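Make a model of this:
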Amino acid sequence: MPNSRTGVLLPLPVSGPYDYLPPANEPGGLPARGTLVRVPFGRRYLEGVVWGEGAGDVDAAKLKPIRDVLEAPPLPGVLCDFIDWVAAYTLHPPGAVLKMALGAPGALAPPETTTVLRRSAAPQLPRMTEPRQRVLDTLAERERAGLGLLGAADLARAAGVSAGVVSGLVGAGVLEPVSSRREFAVPLPDGDSPGPVLSDGQRDAADALGISVSKREFEAFLLHGVTGSGKTEVYFDALGQAFKENRQGLVLLPEIALAARWPERFEKRFGVMPLTWHSRMTPAARRNVWRAVASGEARVVIGARSALFLPFPDLGLIVVDEEHDASYKQDEGVAYNARDMAVVRAKLGGATVVLASATPSLETMENATQGRYQYLHLPERHGAATLPRIDLIDLKRHGPERWYGPGGPSGEDDRGQVGFVSPPLVEETRTALAAGEQVLFYLNRRGYAPLTVCRACGDRIACPHCTAWLVEHRGPGSVPDRGGRRLLVCHHCGFSRPVPPTCPSCSAEGTLFPCGPGVERLAEEVAARFPEARVVLATSDTLRGPAEALELGRRMTAGEIDIVIGTQIMAKGHHFPLLTLVGVIDGDMGLSGGDPRAAERTYQLLHQVAGRAGRAGRPGRVFVQTLDPRAPVMQALRAGDPDTFMAVESRERQMTGMPPWGRLVALIVSAEDEGAAQAVARALGKAAPEAPGVRVLGPAPAPLSRIRNRSRFRLLLKAEKGVRVQAVVRSWLQKVKIPSSVRLQVDVDPVSFL
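Here you go, the predicted structure:
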């Protein structure tokens, strides 16, 4: 007897589907897998997805029928398989993963109905005026072009006539109103559009990718090219091949600001703007893109990591640009790495996946070395541009000098302000500015100062909700003598407060002072040292989306900016033809803290930011300020020898059994009650698995032991490469009961160790 119940997965953190009866008003048996439905759940109704036949472990008399089958494209089977795979790998409930795939408000509702006009069967008017003929000609042209019908106002605008002309045609019976679904119109890119002339190396790489797309089989590639080598044009060729095959393409970018000029380059190549997907889109825009992807109309999407869960029915190519970037790892909610999951998504759907980077991660390089990924290399910059020369500035020999405001020293006791730009970098900057060139000062620290200290008692002002120091921020024009506002901000929970006039600890007045540099403090020094220069800040506080990043690029290209001071957001994806000098203010930042990937990340970041210099005809120069110029990462940068550096990193990781030669799983226990969190952490420690090739470290307070008023403890499972860590952790967690007041986050393949 066929199963008369169906399993429906809901976008909730639940372990699996719930059983429901088929909808009473839908003859024909059970809905197909992927069908979107609305079902009763408690006292409310929820949208869910048919996941297959019901489990049959609930009495049929207790089951409720599916209320509605939604008028929306079903989730493709490959996406359902992908959701199951991600859930099993990350050890998160499949319902929590499904929630990411349905993350477009209103996407499951039917399209809105609107009134449009079409040509009726009425005979020609006795007297046809020129404006009336333009309306009819416009309708005919749109029909030939395959474009949709328009409402009265839009039709009048398209024909260049008054609204009265259109209403007259309606009144005469020549045009008739009809109801139509308001669907999102998606222009199709021209896959045959020719791109720029490629170098021999680019052509070979592009041909390899194009052949792979045409085979319609899974293949993974590492596209390793130095900064400015033209990697984008190579994978543009592969996108063009996907369009010719009538398949879809997805390009993942780590920072939304990187998407600023990318759409323009795409439009120049393929004639239309691509669709985008990121967290800052309006609900209406997210709905339109989701449905356009699900229907197959959207040929290409560029987006952040969550775009990987869009319902592509026929995805032919996935590109993960800047594949090494840590932004691809989601730490909250479902902890997954979009780089690795992109490879899985491509494999399940028979697609080509390209991981592109100037500084590939050690994990990706090892996969290429072992033959799991095909290796494509672009060792030279495209055209006349050459790689910049990198020099190190030893801060122990060339320490920054103090600087003064416009009025200079005000007396013998005025020692000026603490400086952070060394004399050699000051002189190089003056030389570049005199030549009409642009300069980038790089400091990966937002705000004015990372720490505020009391001179009287030594107290450091901390966040009341997190184990973190408050960062002083002074926005544009916010220096106190200009009437601005000074704020202390927590970069973890968002708490803020004005800088107090007295020390919160000892109540001394005028004793609080900023310690250390942020980009805003650096901007003060730069403005004082180079008073004629036009200086801008480029951080996530000032570049909140593609529009702001696009405007920065326009101003840089037009020569309206002399010096840009930026954080990590400036390290990749930008092409400024006049930028020739890069100064890294603190090259040692990120090398401390116990992160096993610290040296690798530092090298990648500094190499990327160095790559902003000299991308056009003028040669570039890069100066890295450091307290330890003999450190391997600094020597590798200076020598331009990434292979030797990565080989050393590889040997060290292999000796310690760290990824990619070992497996890690982090368990983070948190609760508002510190005792409750500690008790669960200890219970997990006592129940830790004892198996060959497995070792558990902890529990111990997390480096950030309190975030948003929640105390945090960590455990780390370290295993040999061949161990199936998911099975080990699943068995481990079954031994410990987690109370509802305690949250347990499982992070397979962790990137952050805070």
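
contacts and neighbour counts: CA atoms only from here.
OK.

can you list contacts of stretch 630-645?
For stretch 630-645, the external contacting residues (CA atoms under 8 Å, 6 or more residues apart in numbering) are 389-392, 599-600, 602-603, 606-607, 628-629.

same check, this time on stretch 262-274
Contacts of stretch 262-274 from elsewhere in the structure, counted by CA under 8 Å, 6+ apart, are 187-191, 193-195, 236, 240, 300-302.

quick one: that stretch to chain centroid distance?
Distance of stretch 262-274 from its chain centroid, counting by CA atoms, centre = their mean, to the nearest Å, is 20 Å.

Same question for stretch 151-161.
Its chain's C-alpha centre and that of stretch 151-161 lie 40 Å apart, by CA atoms, centre = their mean.

so where do the strands sit in the stretch 51-200 of the chain?
Listed in chain order, the strands of the stretch 51-200 of the chain (DSSP state E, counting those that start in this stretch) span 68-69, 113-119, 175-181.

Mind putting the ones you listed into JSON lines with mean neighbour count?
Putting the strands of the stretch 51-200 of the chain into JSON lines (neighbours: other CA atoms under 10 Å) gives the following:
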{"stretch": "strand 68-69", "mean neighbour count": "18"}
{"stretch": "strand 113-119", "mean neighbour count": "16"}
{"stretch": "strand 175-181", "mean neighbour count": "15"}
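
structure for this one too, so we can compare:
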Amino acid sequence: MTSGRASSPPDGPPAPPGSLFGAAPRVAVRLPVPVDAPYDYAVPPDWDPPPQPGALVRVPLGRRVEVGVVWGEGAADVPEHKLRPLLERLAVPPMPAALRALIDWCAAYTLAPAGQVLRMALSVPEALEPPRPRTGYAARVTDLSETALRATDARRKALAAAAAWPPAAPPPTAADLARRAGVGPAVVKGLAEGGALAPVPVVEEPAVPQPDPRHPGPTLSPDQAHAADALRDAARRGFSVTLLEGVTGSGKTEVYFEAMAETLAQGRQVLVLLPEIALTARWPERFQARFGAPPVPWHSDLPRAQRRDIWRAVAFGRAPVVVGARSALFLPFPDLGLIVVDEEHDGAYKQEDGVPYNARDMAVVRARAGGLPVVLASATPSLETVLNARAGRYAHVGLSRRHGGAEMPTLETVDLRAQAPEKWDRQGVPAQSFLAPPLLDAMAATLARREQTLLFLNRRGYAPLTLCRACGHRLQCPNCAAWLVEHRQRRELRCHHCDFRLPLPERCPACDAPDALAACGPGVERLAEEVAARFPAARLAVAASDTLTGPTAAAALVERIEQGAVDIVIGTQVMAKGHHFPLMTLVGVVDADLGLAGGDLRAAERTFQLLHQVAGRAGRAQRPGRVLLQTCDPDHPVMQALAADDAERFLALEAETRQALRMPPFGRLVALIVSGLDEQAVIAAGKALGRTAPQAEDVEVLGPAPAPLAVLRRQHRHRLLLKAARSVRVQPLVRAWLEAAAPLPPGVRVKVDVDPYGFL
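This next block holds a predicted model:
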């Protein structure tokens, strides 16, 4: 972590004394490099007017050239003759003040270098350059007799088409003009070479669909109309945060569409955040049905060229609605009028790599900086959001009934201790089963009614562990302290942390025993194998992040399910939320206890939210739904709350437990993760941090101790956890702590995670 004011950039020659600047002004330029402070640069005297805050400029940095953002006035603590000049002002709109405020706030809160945060806003460098010009052709003459060209029918047609081209439209390409005239492109190019057509460079930005806020939408129920009125009213005012809480299937999307329509009618931009790429599969179709045009997508799976075009469309105000992943929050909206965070409770909004920020919380910061409303939508809102709503800091709008008269599904627990799965016949050999008799009976009945089943297991691959029956050896990743997961369809073992892959061995790598490797535990592939054997006539589909490779694949599967082309879906959390399947009447959760292990602070809350969401896939239309939770602990508060459909009781118990332990949201947590290739150096650094830990009232430091995932990508990892009262400002404490422990051993880094979500 770098702190302090960097008044002039390092490693480069200053401007010659007195040669350019005299009393020229200076500006502070923030660069997308991992330092906290901006650098000062001199403004050349011919820059009139001088660049204003937010202007994007090209500057020298050492021996290279970087793109930066003017952040304000220079510090005036470096002699003018030592300043290096700005090189170029880029022809893009300035970075909006609200986005610059978000970058500063995010850096201060997360203790990440501000330049590293800025890099997220300048993630597509090629977007800072205008598109390459294409060649268009305009009529230079009106008659071929004015040239030396022979007048053929094809040439006359092409010249007439060029002359008749609408003056307001950009000149056509050779292909466009040839198509209009009904001739070949060679005819057009021949006319240009003969002087009848003039080649014209044309710079064009790709067209962006424009949604119509007046486009008729669906008829809302009285509950939905009341909620929509509240959100429309919020969209007409300044900053506010509204929790839109509604049971699964209540039509939350259609309700916040009305707030979006109000914002679009004002001529302002809208940002919708979704936690999973899979959720963007059908969301654009619903949006297009409501507004007559698709939204603009933004996520990491888009081709680089498309990301460039979208970044420019947003920056120039030509993209009215963007729907995307958390990184969309750092796009340069010049006139953002509304932010919607759908599934606001989802842990995918927390970025773990790079700058560890929570996009839900940063959306509120962005909205406050821009003076605009934000809507947090969820069927199972986070405890933090619920408490903010109850305290009056957030407005609350509720939808307590499913749309169209659909009823909530019935939910039952299956006690695996009393009703254990029975083995099934696998080619004459008894094989382990993972489906209890009550769930198998319910699946058979659902198939007989020609309805659909979703089997939910939040574990990818075939099996999470492979061991040798002969010697007990367990196949582990060579880079991480994690077992290799078998993916039988691809005949490989894979680490889900570093993506190390190994062909599925035929012999034990430890004792060389043949045919001794055994798969332990189920993944979705193994579950599909059992289902295919028990229900051979059923049409199956497996849905996981490694089988749905992007929004297109996800949309294709969703369409097949909606059309009734699939009988049984076996899926992970990508199928848990955001989907409406009218024929899906049974949901079976194969291992409801899976998320409760591991000692995670939010394990119970996450499990409740996930299982509540997946249960909501059942009975979305007029057919009644049923949910079966297979569990070894039916008396657990999560299972009891789900079975009783009593979210209030669960949240009250969760809040009481966290408050007693002074855990978030009733306390503060900051994790320090010490990592390096040298285990002894990591241990030494952890001990140094332990010795210099803050000694203050209402502050406790736990550790250092090996992280649960003690090796990740060959990096040894130790953790310390600072726990403090809610009233304590932890950032200054941690900053001073790191300075007191410096310098750390070479090759060791310390990652700071304020408000950690993951504890591995």
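
Against the centre of the second structure, work out the most remote residue.
S145 (61.9 Å; CA atoms, centre = their mean).

Could you measure from that residue over to K189 of the second structure?
The gap separating S145 of the second structure from K189 of the second structure is 18 Å, by CA to CA, to the nearest Å.

out of the contacts of stretch 630-645 of the first structure, which are inside helices?
Among those, the subset assigned to helices under DSSP state H consists of 599-600, 602-603, 606-607.

what's the most distant pair in these?
Maximum pairwise distance among these (CA to CA): 12.0 Å, between A599 and H607.

Which one of those two is surrounded by more residues?
The neighbour comparison of A599 of the first structure against H607 (other CA atoms under 10 Å) goes to H607, with 24 against 21.

what do we get in the second structure for the more buried one?
Using TM-score structural alignment as the criterion, H607 of the first structure maps onto H612 of the second structure.

do P504 of the first structure as well
P504 of the first structure maps onto P509 in the second structure when the alignment is built from TM-score structural alignment.

For that match, which three-state class applies?
coil (DSSP: H, G, I helix; E, B strand; the rest coil).

now it: how far from V78 of the second structure?
Between P509 of the second structure and V78 of the second structure the distance, using CA to CA, works out to 63 Å.

Equivalent analysis for A359 of the second structure, please.
Here the criterion is CA to CA. By it, A359 of the second structure lies 38 Å from V78 of the second structure.

neighbour count winner among those two?
The residue with more neighbours, out of A359 of the second structure and V78 and counting by other CA under 10 Å, is A359; that gives 25 against 12.

contacting residues for the counterpart of the more buried one in the first structure?
Superposed on the first structure with TM-score structural alignment, A359 of the second structure falls opposite A338. The neighbourhood of A338 of the first structure, defined by CA under 8 Å, 6+ apart, consists of 305-306, 308, 328-330.

In the second structure, what residue corresponds to A679 of the first structure?
Using TM-score structural alignment, A679 of the first structure pairs with A684 in the second structure.

Grab the nearest non-local neighbour of its match.
The spatial neighbour of A684 of the second structure that comes closest, neighbours along the chain excluded (CA to CA, 6 or more residues apart in numbering), is P745 at 7.7 Å.
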